[in-house]
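[1] Quick one, structure for this:
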Amino acid sequence: MFRFSLPLAVLFTTSALSSPLSLAARRPEATAEQCHGISGPFLAPSFPDPSLYYIDDTWYSFGTSNGKDFQGAKSAELKSGWSKLDGPILAIDEATWAGQQENGVYGLWAPDVFQRTSDSKFVMYFAALDKETIGTDNVQHCIGAAISDEIGGVYHPENDFVQCNRTSSGVIDPAWFKDNDGKQYIIYKTEIPENWLEIREVRSSGPKEGVEFVGNAQKLLQVNGQGFSDGNNMEAPYIFRRGDTYFLTYSTHFTGDGSYDVQYATAKKVTGPYTRVKTPLLKTTDTFGCTLTGPGGASFQRNAQGDEGVAKIIFHGLTDAMDINKRVVYTATVQVDGDKLSIQP
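    This next block holds a predicted model:
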C-alpha cells in the first residue's frame, strides 16, 4: 500500500504492508536458481498474498494487485504451468461500503475464493477501504464478499455482508474454512495496533451460504503472544485440518524484507485455544538449494483429498531485487506429522 495517498501512520495498519501492483505489467515468469522441494518462482513481476483453490482438475489463485482490482491465475499442475487470468475480476465499484482514495484506489487486499454447495456459485472474500474512515486519521479496511457464476469472475459484491470495526482496528486478510461438520468460518486479522487473529462463523447452507454471519467474532491469537516476538505484526491467517488437529498458519514481521515468515499454531477445536509452534514452517533460507527470501502470505490445500499426511501450499517471496513490488509465487507439498508441519528439501 505504499502508493496509496495515506498518512505514514496509516500505512502500518495494513495487512502484509504490501504495495499495489500494475496489471499491465505482465512479464514472463522470473528466472532463478532451481529449488529442491519448492517450485517456482512463478507469476512475475508480482503476485502477493496468493490464495489457493482446487476445482475441475485445476488449481486457482487470486492475489493482491493495483488496489482497484485483483489478479488471478491457474495451473493444472500446481508446481508448474501457471498463467494469469484475464480481468476484470471484481466489480468493486458496486460495493456501497467501500471507498476510493483520490487516485481511485480502493485498497483491495488478499482475496480468497470458494465454491458454495447451495447453488454452485463462487464466493470471494476480500478487504477494501472503509469509506466512512477515508479522510480521517484512522483509515481502516472492512471485509466483504462478492459472488460470481464463474471462478474467474466477474465477482459482484454482496452489500448486506460486511464487517467493519470502526470503534477499534479495521479488519483485513479474510480466509474461508469449512470444518468436517459442515460449519463454515472466516479467519482474518484486526489491523495494527490491535492486531488479533480472529474467527467468525458464517451461514453454511441456503441462499445466504457464506454471506451471512452467525454469532460474534472470537479471538484466536494476538501479536507477540505466548512468548513470541513477531516484529509487532501478525497477518495472513489460514486454517486447515488434518485428522483431529487444526492448523492455524500466519505470517509475522515485515513482508518487505527477510524477516517475513510462515508460522503456525495448533488446536483440537477450530476456535482454539491454539498453541504456537516454536519452529516456523518457512523463513528466509538457503536450505532448499536456492535463495528463499521473506516467504509468507501463504494459503493451503483445504481438503485432504484422501491423503491426511500432506497439504499443498502456495506463498509469495521476494526476488533478489528486494523490492516489495516484486513478490513472486512459490508452491510446495507440506508434510503433516501429527501436530507438526515440514517441507522436505
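[2] okay, CA-based contacts and neighbour counts for the rest of this
    Will do.
[3] contacting residues for Leu248?
    Leu248 makes contact with 237-240, 264-266, 274, according to Cα atoms under 8 Å, 6 or more residues apart in numbering.
[4] Make a markdown table out of the residues you listed and add distance to Arg200 and secondary structure.
    Shown next, in a markdown table, are the contacts of Leu248 (distance: Cα to Cα, whole Å; DSSP: H, G, I helix; E, B strand; the rest coil):
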| residue | distance to Arg200 | secondary structure |
| --- | --- | --- |
| Pro237 | 13 | strand |
| Tyr238 | 13 | strand |
| Ile239 | 12 | strand |
| Phe240 | 15 | strand |
| Tyr264 | 19 | strand |
| Ala265 | 18 | strand |
| Thr266 | 18 | strand |
| Tyr274 | 15 | coil |
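[5] Turn these into TSV, including neighbour count and distance to Phe122.
    As requested, the contacts of Leu248 are exported to TSV (neighbours: other Cα atoms under 10 Å; distance: Cα to Cα, whole Å):
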residue	neighbour count	distance to Phe122
Pro237	28	21
Tyr238	26	19
Ile239	26	19
Phe240	21	19
Tyr264	23	28
Ala265	22	29
Thr266	21	29
Tyr274	19	30
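[6] Which of the residues you listed sits closest to Thr293?
    Tyr264 (18.4 Å; Cα to Cα).
[7] How many residues are close by the residue lying closest to that closest one once chain neighbours are set aside?
    Once flanking residues are discounted, Tyr264 sits nearest to Thr249: 4.1 Å by Cα to Cα, 6 or more residues apart in numbering. Residues lying near Thr249 (other Cα atoms under 10 Å) number 24.
[8] Please look at Thr249 and Met234 and confirm they touch.
    No. Counting by Cα atoms under 8 Å, Thr249 stays clear of Met234, with 10.2 Å between them.
[9] related to what we said a few turns ago, switch the contacts of Leu248 over to JSON lines; also include distance to Phe161.
    Below are these laid out as JSON lines (distance: Cα to Cα, whole Å):
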{"residue": "Pro237", "distance to Phe161": "20"}
{"residue": "Tyr238", "distance to Phe161": "21"}
{"residue": "Ile239", "distance to Phe161": "21"}
{"residue": "Phe240", "distance to Phe161": "24"}
{"residue": "Tyr264", "distance to Phe161": "29"}
{"residue": "Ala265", "distance to Phe161": "29"}
{"residue": "Thr266", "distance to Phe161": "29"}
{"residue": "Tyr274", "distance to Phe161": "28"}
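[10] To compare against the first, here's the next sequence to fold:
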Amino acid sequence: MLILGIETSCDETSAAIVSDRREILSNVLLTQLDQHIVCGGVVPEVAARSHLDQLDSVIRHALKEADITLDKIDAVAATGGPGLIGGVIVGVTTAKTIALAKNIPFIAVNHLAGHALTARLTHDIVFPYLLLLVSGGHCQLMIVQSPLDYDILGETMDDAAGEAFDKTAKLLGVPYPGGPQIEKLAKQGDPLKFQFPRPLFHKKEPEFSCSFSFSGLKTAVRQTIEKLGDLTEKTRADCAASFQYAVGEILANRTLNAMKKCQERNINLTHFVVAGGVAANEYLRQLLEKTAMSQNMKFVAPPLNLCTDNAAMIAWGGIEKMRLNQIDSLSFVPRPRWPLSELERISK
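    Model prediction:
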C-alpha cells in the first residue's frame, strides 16, 4: 500500500510517498524560511499563498523521486488541522481533488497525531507508549494507546516550549527561526550564569505534576535582558545557555513525574518517545534520554529531519488510519484547532 502525504499546516510545503512496510520512498520539503525571516516569524497569509503556488510542483517532485505515478497511489492523506487555516485548506483541497480524480480514499490526519505516530514509522514500536510532544505550538505528555486514542497526562497551561525558544531568540536579537539558533548559541555559554525560574515546580497538587508553563520563564528572560542593557556576545550566549538549561530541567522533571504516575497506575510502558520540532534539539534529546534510562525505559526519537513538520509523518498517519478502516469523507472541514482529545476513540 502506497500513500501520498501532504503537509501544509505552517510554513513548510511537503509531500511524501510512504508504504505500509515503513518505507519512505520520498519526502520532499520546500521551506518558506526566506519569505518569513524578514518578518521575524511566520505570516499566515504569506504561508498560505506560498503553499498554493508550490504544492503542485512539490507533489510532482515527490512522485518523481519515488519513481511512481498517481495511478500507483492507494490513498492520499493530508493534514486536516490543527494549523494555520489558510495553509491547511490548501493541502486538504488538493488532497480531496486527487482523491476524487483518481477514485481513491481521502484521509484527514491530525497534525499532532502525525508527530505522535512517527516513532512507529521509524522504530516500529508497539502501543502503548509514553510520548512527550514538544513543538512551537504544543507541549503535552500523553500515553499513546492507538492511532486514535491519546490519554493526556499533562499539557502547557500557557505557552509552548517552542514559542518560548522563538521569543527568547527575538529578545537576544537572534534571527528566525529561533530554536536552532538558540541551541547553537547556548553551546558557547554558561548554563548556570542566570537562575531562571522553573514554573510549577513548587506546586504539590497532583493535577500540576505533568503540566507545563513557560510564560513566567519568558518574562524572566525579558526582565534579565532589560536589566543587562547592551549585550555582549558572551552575555547573549550565557542567556541562551541558561534559558535552554531551564527548559531542559522543566521537560525532564515533568517527564519523570509522568513516568512515575504511570508506574503508580500499574501501566506497563517500555518506550518513551519524544516528538515535535523541539525534539530536534540535541541537548534536550540527551537530557530526556537520561531521564528515560533512570526509569529503565527505552528512549526513542525520530531522526532530526522527521522531528520538524514533514509529509512522511502525515502519510504514515494515513496508513495507521487506513488499517483501522478510518476513511474520511470529502465533506471533511479543515480545522484550525483539533485537540487529540477530540479524535474518535476505538475499542481496545
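[11] What does the TM-score come to for these two?
    Laid over one another, the chains give 0.28 as their TM-score (TM-score structural alignment, normalised by the length of the first structure), with 165 aligned residues with a Cα RMSD of 6.8 Å.
[12] if we can go back for a sec, how about the contacts made by the residue nearest to Tyr264 of the first structure?
    By Cα under 8 Å, 6+ apart, the contact list for Thr249 of the first structure reads 236-239, 262-265, 298.
[13] where exactly do the strands run in the stretch 51-200 of the second structure?
    Under the criterion DSSP state E, counting those that start in this stretch, the stretch 51-200 of the second structure carries strands at the ranges 75-81, 106-110, 129-134, 139-146, 149-155.
[14] how far off strand 139-146 does the last one point, in degrees?
    Pointing back at strand 149-155 of the second structure there. 160 degrees (axes from the mean of the first three to the mean of the last three Cα atoms, to 10 degrees).
[15] buried sites along strand 149-155 of the second structure?
    149-150, 152-155 (16 or more other Cα atoms under 10 Å).
[16] now for that strand, which elements pack on it?
    Using 3 or more Cα pairs under 8 Å, 6 or more residues apart in numbering; DSSP states H and E, the elements in contact with strand 149-155 of the second structure are strand 139-146.
[17] Ok, the second one next?
    With contacts defined as 3+ Cα pairs under 8 Å, 6+ apart, the secondary structure elements packing on strand 106-110 of the second structure are strand 75-81, helix 85-102, helix 311-323.
[18] Quick one, which of these gets closest to Lys184 of the second structure.
    Closest to Lys184 of the second structure of those is helix 311-323 (Cα to Cα; 26.4 Å).
[19] Show me what the closest one packs onto, helices and strands only.
    Checked by 3+ Cα pairs under 8 Å, 6+ apart, helix 311-323 of the second structure has strand 2-7, strand 12-19, strand 24-31, strand 75-81, strand 106-110, helix 111-122 packed alongside it.
[20] what about 6 Å?
    Packing contacts for helix 311-323 of the second structure, counted by 3 or more Cα pairs under 6 Å, 6 or more residues apart in numbering; DSSP states H and E, involve strand 2-7, strand 12-19, helix 111-122.
[21] Tell me which of these approaches Leu185 of the second structure most closely.
    Of all these, strand 12-19 sits nearest to Leu185 of the second structure, with 24.3 Å by Cα to Cα.
[22] on that earlier part again, distance of the residue nearest to Tyr264 of the first structure from Leu341 of the first structure?
    Here Thr249 of the first structure is placed at a distance of 10 Å from Leu341 of the first structure (Cα to Cα, to the nearest Å).
[23] Same check on Pro295 of the first structure?
    Computed with Cα to Cα, the distance linking Pro295 of the first structure and Leu341 of the first structure is 16 Å.
[24] Also Phe213 of the first structure?
    31 Å.
[25] same question, Ala217 of the first structure
    Shown here: Ala217 of the first structure relative to Leu341 of the first structure, a distance of 27 Å by Cα to Cα.
[26] out of these two, which sits in the more crowded spot?
    Neighbours per residue (other Cα under 10 Å) separate Ala217 of the first structure from Leu341, with Leu341 holding more: 20 against 16.
[27] secondary structure element for the more buried one?
    strand 340-342 (DSSP states H and E).
[28] so which strand or helix has Thr235 of the second structure?
    Assigned by DSSP H and E, Thr235 of the second structure belongs to helix 233-264.
[29] Next, the angle from that helix to strand 149-155.
    Note on geometry: by the same axes, to 10 degrees, helix 233-264 of the second structure and strand 149-155 are set 130 degrees apart in direction.
[30] what packs against helix 233-264 of the second structure?
    Looks like helix 233-264 of the second structure contacts helix 178-186 (3+ Cα pairs under 6 Å, 6+ apart).
[31] Enumerate the positions of the helix it packs on that are buried.
    Neighbour counts using 16+ other Cα under 10 Å place 178-183, 185-186 of helix 178-186 of the second structure among the buried residues.
[32] Tell me which two in the contacts of Thr249 of the first structure are the farthest apart.
    Of all pairs drawn from the contacts of Thr249 of the first structure, the greatest distance, 14.1 Å, lies between Ala265 and Ala298 (Cα to Cα).
[33] hmm, back to that, ok, and which of the strands of the stretch 51-200 of the second structure has the densest surroundings?
    Neighbour counts (mean count of other Cα atoms under 10 Å) averaged over each of those peak at strand 75-81, with a mean of 30.
[34] orientation of that strand relative to strand 106-110 in degrees?
    If you take the same axes, to 10 degrees, strand 75-81 of the second structure sits at 40 degrees to strand 106-110.
[35] got CSV for the buried residues of strand 149-155 of the second structure, with distance to Ala16 of the second structure too?
    As requested, these are arranged in CSV below (distance: Cα to Cα, whole Å):
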residue, distance to Ala16 of the second structure
Asp149, 25
Tyr150, 25
Ile152, 29
Leu153, 32
Gly154, 32
Glu155, 30
